[in-house]
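Peer 1: Below: sequence and its predicted model.
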Amino acid sequence: MPTILTELGAPNPVVDSTSLIQGSNTLNPMWRVVDGWSVWREFNYKTLGSIFSHVVNAEWEDPLRVASGGGSLDYEIYDEDQFEHQILSRHTIPVVNDALLHANKVLGLTEQSVLHLGRRGRCTFEQTGDGREFPDWTLVSPGRRAQYRDDDGNCVFGRYHNLLPGDTKISSKWTPSLYASRAVRNVEQWEWPVRQVLTYACNLNVRYGYIITDKHLVVFQFAREAVGPGLSAERDQRVVVPAATLALAHARPDSSSTDLSSTFQTLSISEPSAPYSDSHPTTDFQRPKYQVIEWSSSGEGVLTVKLALFYLCLMAGHGPSNIQVSYPRLNSWCRLDEDGTFRHNTSGRTATQLSSRDRVEDANPYRDMQQALEATDHSHQGDAQEAEEELEGGRAGSCKRRRRG
């Protein structure tokens, strides 16, 4: 009998990317700055399979199987648009969505809890015309939708809250190995998409995100870093390292390895003129944690693109997902103060008893620092506060009057 584990382990279509256009990545100097990244070692087949074993090993009577037929032109791509519409929207996203629907049944959840991957239009609150402000891909759930009252007092449903921002790139413009390049331009091209997804996650207050290309899926976990008064008095101020300096700090690694963090050396260089957008003036972000999944990965015991994306959706949609200063281990539980039950720190699953093998850790190891940080942020948000409240209102399902003008 098929299972999510076996179905999402099937090979991806072979994409002909030999004719991809060349060029630079989208950039916006207002995006959050990154000065490196580190491998997210916990995001692996064994750990995730253990957390979601009851879901991925459940029998699946009628899984969606996308036909892989058609001519060679169906798999020939020239740009991001073709990759999104001819490959991802046909062969990847529908299969993951079907698995998410089946997972909802296995978990015994209602239709309001169904998770669904799709395009960004359903989550755009304001039509500014600047596509750089919104991620290409969204994860939504019917129960996580903005509501407000119109001028007549009627409760109106708005757009969905995006639980997981994702962005599409093509391998001719972006690949994880650019990080280890000695060329300044290559390091800059690595940097912009990572900054882009970090900014999306920051604006949405979610801890996960991803970049998907015709060669890789790269998943991220983001964490804030306290740099405000009283929180960092004994810590060095975090600095922005320009791309030119980053490039000089890199040594070329073994090309067979996906662990690119070991080649980056910690620097302490002041660069006050570097671009930086700060809607949270007293906070910065730690280096993102990342994991690379090859597009060509398939088979039993392998973390494939579809399986990794499925796991990330469950984590973002059902588990704790707000950005924190620090996180417990993925496969751990926390004790809920209000009723004495336990909640899994990644899946959101609850239990009244744990086995001797289960690990218990605080869901927010630096809770006091986090609360102080958020309180400081709140005093500096200004005009951004109204937008934050609208998003939180959608999360909680509360109905509030929408302001005009």
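Peer 2: Noted; the coordinates are in hand.
Peer 1: Please count neighbours and contacts with C-alpha atoms only from this point.
Peer 2: Fine.
Peer 1: Could you measure from the residue most central in space within the chain over to V33?
Peer 2: By CA atoms, centre = their mean, the chain has its centre lying nearest to G209, at 1.2 Å. Distance of G209 to V33, computed by CA to CA, to the nearest Å: 16 Å.
Peer 1: after the top helix by length along the chain, next one along is what?
Peer 2: Ranked by residue count, the top helix of the chain under DSSP state H comes out as helix 184-204. Next in sequence after helix 184-204, counting helices and strands by DSSP states H and E, comes strand 208-212.
Peer 1: I'd like to know which elements that next one is packed against.
Peer 2: strand 166-168, helix 184-204, strand 216-221 (3 or more CA pairs under 8 Å, 6 or more residues apart in numbering; DSSP states H and E).
Peer 1: need the helices for the chain, in chain order.
Peer 2: Using DSSP H, helices in the chain cover 4-7, 45-51, 53-56, 80-82, 93-106, 184-204, 243-248, 305-318, 367-378, 384-396.
Peer 1: Which positions in the longest one come out as buried?
Peer 2: Translated: helix 184-204. Neighbour counts using 16 or more other CA atoms under 10 Å place 184, 186-204 of helix 184-204 among the buried residues.
Peer 1: Quick check: the gap between N97 and Q221.
Peer 2: Plainly put, N97 is 22 Å away from Q221 if you go by CA to CA.
Peer 1: Equivalent analysis for E111, please.
Peer 2: As judged by CA to CA, E111 and Q221 stand 27 Å apart.
Peer 1: who's more crowded, the two?
Peer 2: Comparing E111 with Q221 by neighbour count (other CA atoms under 10 Å), the higher total belongs to Q221, at 22 against 13.
Peer 1: before we go on, here's another structure to hold up against the first:
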Amino acid sequence: MANTTLLKHLASPNPSLDCTRCTTGANTVNARWDDVTSLEDWKDFNYETLMKSYGQVLQQPIPPVPEITPPLSTLEKQISTENTFEDVLIRTTMLEVSTALRIAWPLCYSTDVAQDIAEIGRGAKARRGTAEEDDRYYPDWAGIRQNQVTDFGYKNLCPGETKLASKWGTSDADQERTDHILPFRQIQTYCGRQWGSRYGYIITPAELVVVRISKELIGPGLAVLRSVRDMSQQARTQRAHERTFSEGTISSGMNAMSLDTGSSYNDDANPNIEYGPLLYKSIPWSAEGDDVLTVKLALWWLHMETKHDLSIQHSYPSFQSKSSQIKPPPSIGDSEASQQPGVIHNPRPTQYQRKGGKKTL
């Protein structure tokens, strides 16, 4: 069979879903989610910038990527709850992106081993707390590199959250909803206070919304006059009783480690973070084809970035600035260029390549 490219693989269409049975109603609310300062367009997150940073690796010829086997059934394509949508994502989108990451990683970073490669897993695999932790206190999805661990699992380098388009979206009509800001507060808290990672996303059957977190820039004079946002455990408990869940459910979750300050945090968490603007970009679920930023391309891009600095800062260099670091494909043994994003190498063959692309997903 003829070779393909990662670009073609990640630009392929997503499954057509039947969302006529989707539940409606209000979004989940948690009083412990951090407030969003403001929402702004993430201008740098676009197809042109992606190709400047990773165009070489995306257009590198690779063996054909096997199709999902067996294909989704009509019943599987019927979405009614977040769980039924996640069943589709596990079998298709997240698996396809993780496969592309396994192929691309050694092309960019030839000295890395298998445990260094980023992949998308369920949020339960990346925890700071115990196995009894309430599942409302960690994201639905986790960007995982197996060489980065906590005491109870893996670090979440790119938190993701699942929502239904019948309850939330970024359209003008959706923005009129009184609970529109809640999912943004949720993912900001997971990225900022919980995991200290600048990138995250919200995915629905209608769109992928990628986000970038930042710190508030506080001048030295103002910093003296204002107190640090430091909410004690008692204060968090008091606020949590304002939630829409039952008191018994709330009480059982108070010991969850993921949103509490304390010894469960590693150095990369930000228990007292002061947020700057939240940048976001919406990519339609229906996006496909040439010269288009698709859901799978965007997810792949975010997780390729987990190789680099993820700490939350006041400001960041634009993605375009990375393109100036990209060099022509180096010769074998050129270690200086081996960690530059988007650079093609002559790496050891991946497991996928050794099997000639015949591995069944």
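Peer 2: Thanks, I have it. Just so it is clear, the model here is predicted, and its values are computed rather than measured.
Peer 1: other SSEs contacting the longest helix of the first structure?
Peer 2: Using 3+ CA pairs under 8 Å, 6+ apart, helix 184-204 of the first structure sits against strand 208-212, helix 243-248.
Peer 1: and for that helix, what are the contacting residues?
Peer 2: Helix 184-204 of the first structure is contacted from outside by 24-28, 31-34, 133-135, 162-167, 173-176, 178-181, 207-211, 222, 243-244, 246-247, 323, 391, using CA atoms under 8 Å, 6 or more residues apart in numbering.
Peer 1: Buried subset of those, written for ChimeraX?
Peer 2: Applying 16+ other CA under 10 Å to these leaves a buried subset, and the ChimeraX line that selects it is:
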select :25,28,31,32,33,34,133,134,135,162,163,164,165,166,167,173,174,175,176,178,179,180,181,207,208,209,210,211,222,243,246,247,323,391
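Peer 1: out of the helices of the first structure, which comes closest to R122 of the first structure?
Peer 2: Ranking those by proximity to R122 of the first structure (CA to CA) places helix 384-396 first, at 13.2 Å.
Peer 1: Touching the closest one from outside, list them.
Peer 2: 143-147, 160-161, 204, 279, 378, 399-400.
Peer 1: for the stretch 201-350 of the second structure, what spans make up the strands?
Peer 2: 207-212, 278-284 (DSSP state E, counting those that start in this stretch).
Peer 1: separation between D62 of the first structure and G108 of the first structure?
Peer 2: 18 Å.
Peer 1: Likewise for E225 of the first structure?
Peer 2: Counting by CA to CA - E225 of the first structure and G108 of the first structure are separated by 37 Å.
Peer 1: which of those two has more neighbours?
Peer 2: Each of E225 of the first structure and G108 has its neighbours counted (other CA under 10 Å); E225 has more, 21 against 10.
Peer 1: how much space is there between the counterpart of that one in the second structure and Q59 of the second structure?
Peer 2: Matched by TM-score structural alignment, E225 of the first structure corresponds to E216 in the second structure. Distance of E216 of the second structure to Q59 of the second structure, given as CA to CA: 38 Å.
Peer 1: do the same with S315 of the second structure
Peer 2: 31 Å.
Peer 1: got it, and I187 of the second structure?
Peer 2: 32 Å.
Peer 1: Over to T306 of the second structure?
Peer 2: In terms of CA to CA, T306 of the second structure sits 21 Å off from Q59 of the second structure.
Peer 1: Who has more neighbours out of those two?
Peer 2: T306 (21 against 14).
Peer 1: Look up the closest residue to that one, ignoring the ones flanking it.
Peer 2: Leaving aside its sequence neighbours, T306 of the second structure sits nearest to L157 (CA to CA, 6 or more residues apart in numbering; 6.3 Å).
Peer 1: quick one: what's aligned to the one you found in the first structure?
Peer 2: Per TM-score structural alignment, L157 of the second structure is aligned with L163.
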